[in-house]
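In: turn this into a structure:
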Amino acid sequence: MTTAPAPYPIGTPGLPWGDEERAEWLSRQTRQRSYASDVLSVVDRLRSRFDVEEYGHLDYGSESYPLMTIRSREWRDDRPVVLVTGGVHGYETSGVHGALQFVDQYAADYADRVNLLVAPCVSPWAYERIHRWNPNAVDPNRSFRDDGSAGESAALVRLLAPLRDRVLMHIDLHETTDTDETEFRPALAARDGKPFEPGGIPDGFYLVDDMEKPSPEFQQAVIEAVERVTHIAPADDSGELFGSPMVARGVIQYPLKQMGLCAGITDAPYRTTTEVYPDSPQVTPEQCNASQVAAVCAAINYALAHR
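Out: Next up, the predicted model:
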């Protein structure tokens, strides 16, 4: 006999959250790590080799967060722009540290060929709380549109508005974790007053392509590079990954712009979202970061070879 999942501890099943429920949810969030120590200190160390700029600022109660980008020092209009984003969901750790590791180890290899723009931690409040949402219980990765309600997303939209049609490649670094199934999807269902439907978490790395403008060869080039570092997620018994049909090995598709996802923020012909699985017994945190780095390098290499 199948046991129904227990109701989420906040709210009334079937009823969307109001201000009281959101306040209760916020009261349960605790700071578990430091954006200043883990991210800003690393960004500061990169200032000797790259241009570092503050593109926005978030103020949540007594807490204040500068939003930082790392740019190529020799920015030229005749070079293509490549965009790397991480930490859109703050709990997805390798997205943040993989982006920083790429800049430290490999960004200089592309300095004479691209204008590189990296936003390593789009959601610092959520990074500190190891959470998906911002303090208003809003998912920034559904808010990358002109009318989006997340300040994290709005700041990046403003930054990229002048570059939207100049970006050659955008890779957005994410993770799919066991807590997607145990905490974040149940919380989403409760927030929206909908029933929670349990699913499965893919064991391995996969990518999310753009359903409206797919780039299958580009996606496979990234998959092949990452496979040298970690395993690729197989489809489940229904031929799906995380509830979506697997259209190619290790690849699913979403309508990026329609859903307000970060990877759809520009008109880049080459764009993808990585999904690392850090809870697999087959990987270490170092492998997770290295997977993100391998994906970024492969994505840039392919885009430059096929521009």
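
In: C-alpha from now on. contacts and neighbour counts both.
Out: Will do.

In: number of nearby residues for Ala221?
Out: Burial of Ala221 is recorded as 15 neighbouring residues (other CA atoms under 10 Å).

In: same deal with Gly151?
Out: Gly151, neighbours per other CA under 10 Å, totals 20.

In: mind listing what's buried in the helix or strand encompassing Val52?
Out: In this structure, Val52 sits in strand 51-60 according to DSSP states H and E. Going by neighbour count (16 or more other CA atoms under 10 Å), the buried part of strand 51-60 is Asp51, Val52, Gly56, Leu58.

In: tell me what that strand is packed against?
Out: strand 63-71, helix 151-160 (3 or more CA pairs under 8 Å, 6 or more residues apart in numbering; DSSP states H and E).

In: ok now the first one, how far from the chain's centre?
Out: Read it as strand 63-71. Distance of strand 63-71 from its chain centroid, counting by CA atoms, centre = their mean, to the nearest Å, is 16 Å.

In: same check, this time on stretch 282-298
Out: 14 Å.

In: one more, please, to line up against the first structure:
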Amino acid sequence: MATPYRIGTPGTPWGDKERADWLASTEVQRSYTADVLDKLTALHDRFEVREYGALSGPSKAWPRDRYPLFSVRTKGWSAAKPSVLVTGGVHGYETSGVQGALQFLHTLPDRFVERFNLLVCPCVSPWGYETIQRWNAFAVDPNRSFADGSSEESKALIELVASMEVERWLVHVDLHETTDADKLEFRPAKFARDGLALDAAGAYFVSAIPDGFYVVGDSLNPQPSFQAAVIDAVKRVTHIAPPDEAGNIIGSPIVQEGVINYPVKELGLCASVAAAAYCTTTEVYPDSPRASDQICNDAQVAAITGALDFLLNEGIT
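Out: Okay, here's the model as predicted:
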């Protein structure tokens, strides 16, 4: 039997008091400025680094410039080049999504700069990054709010993507993690917030956390060869998550090695924001005994480069 979440009454959705109690229970645990913004400084010579918004915060005590949102784009943006979007830190606590995006920018091969327009948003949810939270400060999951822009984080990114002079986005790689905290903290919090009932065994319907890397494709546009190329690239860096005994990863059936599919637009996922011809959401498992922070970052970089090399190798531009 699961222990009731520390905030709220089981079976009753949260109101303003519970959301305020939850916010009060969070705390800053690391620095967005030191970990992200300072690393953007060295990129100015090679890229255009632009602020595309800022989080307003839940109170006047939070100055608007505390969490500015930055994008990094290749210089010489051209309508003749295919356009690529890379996003990290949509869930702020998923560290390698942020650091992997930054590592990609700092090690970006010239062949990609020459062939693609690249737009990278390394930390979509900076408050979540600092507090190591899945939600934003209003207890809203940014990665379920891209259908309607119902979080500040998603609204700002939607507006940024729409403002770009792009007829069609070719690729979107959205960098994520699946961690033990998903099972221990974030799923119980979601059940409490939404007043959801537990299963017959008194549990939170949590599947086993997969040990390894996997990707989530779009069930309406799965692009299996593209997803396979991403998996093959990551195999050189780290292990791929096996399915469970039922043939599933996090409750969804695998469609090929290391690949499951979701209806990304219907669920309001970030992977839908650009309506890219090829999209994938990466998931690494940083709590694996076979992984490290650097391996997770390297896996995210391998996923991006594998995706772009697939397009070049197949002549898809």
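
In: got a TM-score for the pair?
Out: Comparison of the two superposed chains (TM-score structural alignment, normalised by the length of structure 1) gives a TM-score of 0.96, and 303 aligned residues with a CA RMSD of 1.1 Å.

In: would you list the helices and strands packed on strand 51-60 of structure 1 in TSV and tack on distance to Asn141 of structure 1?
Out: Shown next, in TSV, are those (distance: least, CA to CA, whole Å):
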stretch	distance to Asn141 of structure 1
strand 63-71	16
helix 151-160	7
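
In: of these, which is nearest Ser143 of structure 1?
Out: Smallest distance to Ser143 of structure 1 across those (CA to CA): 6.0 Å, for helix 151-160.

In: identify the residues contacting that closest one?
Out: 55-56, 58, 122-123, 140-141, 143-146, 148, 262, 265-266 (CA atoms under 8 Å, 6 or more residues apart in numbering).

In: mean per-residue distance, that helix to structure 2?
Out: Compared with structure 2 after the fit, helix 151-160 of structure 1 shows a mean deviation of 0.3 Å (mean CA distance after the TM-score superposition for structure 1).

In: helices of the stretch 151-300 of structure 2, start to end?
Out: 152-163, 180-181, 187-194, 224-235, 293-314 (DSSP state H, counting those that start in this stretch).

In: okay, buried residues for the longest one please.
Out: Residues 295-311 are the ones in helix 293-314 of structure 2 that count as buried (16+ other CA under 10 Å).

In: my guess is Ser96 of structure 2 meets Asn297, correct?
Out: Yes - with contact taken as CA atoms under 8 Å, Ser96 of structure 2 and Asn297 are classed as touching, separated by 5.0 Å.

In: can you count the residues close to Asp109 of structure 1?
Out: 11.

In: which of the three states applies to the equivalent of it over in structure 2?
Out: Aligning on TM-score structural alignment places Asp109 of structure 1 opposite Arg111 in structure 2. Under DSSP: H, G, I helix; E, B strand; the rest coil, Arg111 of structure 2 falls in the helix class.

In: likewise for the one 3 residues further on?
Out: Classification of Glu114 of structure 2 by three-state DSSP places it in helix.

In: what is the burial count for the counterpart of Gly15 of structure 2 in structure 1?
Out: The alignment partner of Gly15 of structure 2 in structure 1, by TM-score structural alignment, is Gly18. Number of residues near Gly18 of structure 1 (other CA under 10 Å) recorded here: 11.

In: and Ile10 of structure 1, by the same measure?
Out: 15.

In: tell me how far it lies from Val39 of structure 1.
Out: 32 Å (CA to CA, to the nearest Å).

In: what does Ile171 of structure 1 give?
Out: Applying CA to CA to Ile171 of structure 1 and Val39 of structure 1 gives a distance of 19 Å.

In: for structure 2, which segments are assigned as strands?
Out: Remark: strands assigned in structure 2 by DSSP state E are 47-54, 68-74, 83-88, 117-121, 169-177, 214-218, 248-249, 252-253, 259-262, 278-284.

In: would a markdown table of those with distance to Ser31 of structure 2 be doable?
Out: Below are the strands of structure 2 laid out as a markdown table (distance: least, CA to CA, whole Å):
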| stretch | distance to Ser31 of structure 2 |
| --- | --- |
| strand 47-54 | 16 |
| strand 68-74 | 13 |
| strand 83-88 | 16 |
| strand 117-121 | 17 |
| strand 169-177 | 19 |
| strand 214-218 | 28 |
| strand 248-249 | 33 |
| strand 252-253 | 35 |
| strand 259-262 | 33 |
| strand 278-284 | 22 |
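
In: Thr107 of structure 2 is nearest to which of the ones you listed?
Out: Short answer: strand 47-54, nearest of those by CA to CA, at 12.5 Å.

In: okay, that closest one sits on what stretch of structure 1?
Out: Under TM-score structural alignment, the match for strand 47-54 of structure 2 is residues 50-57.

In: contacts for that stretch?
Out: Residues contacting stretch 50-57 of structure 1 (CA under 8 Å, 6+ apart): 43-44, 46, 64-73, 155-156, 159.

In: and the two most separated of those?
Out: Ser64 and Arg73 (27.2 Å).

In: count the neighbours of Gln223 of structure 2 for me.
Out: So Gln223 of structure 2, with other CA under 10 Å, has 15 neighbours.

In: let me redo that: Ala34 of structure 2
Out: Residues near Ala34 of structure 2, counting by other CA under 10 Å: 9.

In: trace it over to structure 1, please.
Out: Ala34 of structure 2 maps onto Ser37 in structure 1, by TM-score structural alignment.

In: any idea how far that match lies from Arg79 of structure 1?
Out: 33 Å.

In: one more: Glu217 of structure 1?
Out: 23 Å.

In: for Ser64 and Arg73 of structure 1, indicate the residue with more neighbours.
Out: Using other CA under 10 Å, the more surrounded residue of Ser64 of structure 1 and Arg73 is Arg73, with 16 against 12.

In: wait, Val273 of structure 2 sits on Asp148?
Out: No - judged on CA under 8 Å, Val273 of structure 2 makes no contact with Asp148 at a distance of 10.4 Å.

In: these two: which has the busier surroundings?
Out: Val273 (23 against 11).

In: what about the counterpart of the more buried one in structure 1, distance to Phe102 of structure 1?
Out: By TM-score structural alignment, Val273 of structure 2 lines up with Ile265 in structure 1. Distance, Ile265 of structure 1 to Phe102 of structure 1, using CA to CA: 21 Å.

In: ok, Arg22 of structure 1 next?
Out: Arg22 of structure 1 is 36 Å from Phe102 of structure 1, by CA to CA.

In: more neighbours: these two, which one.
Out: Per other CA under 10 Å, whichever of Arg22 of structure 1 and Phe102 has more neighbours is Phe102, with 21 against 16.

In: chain neighbours aside, what residue packs nearest to that one?
Out: Val293 (5.2 Å; CA to CA, 6 or more residues apart in numbering).
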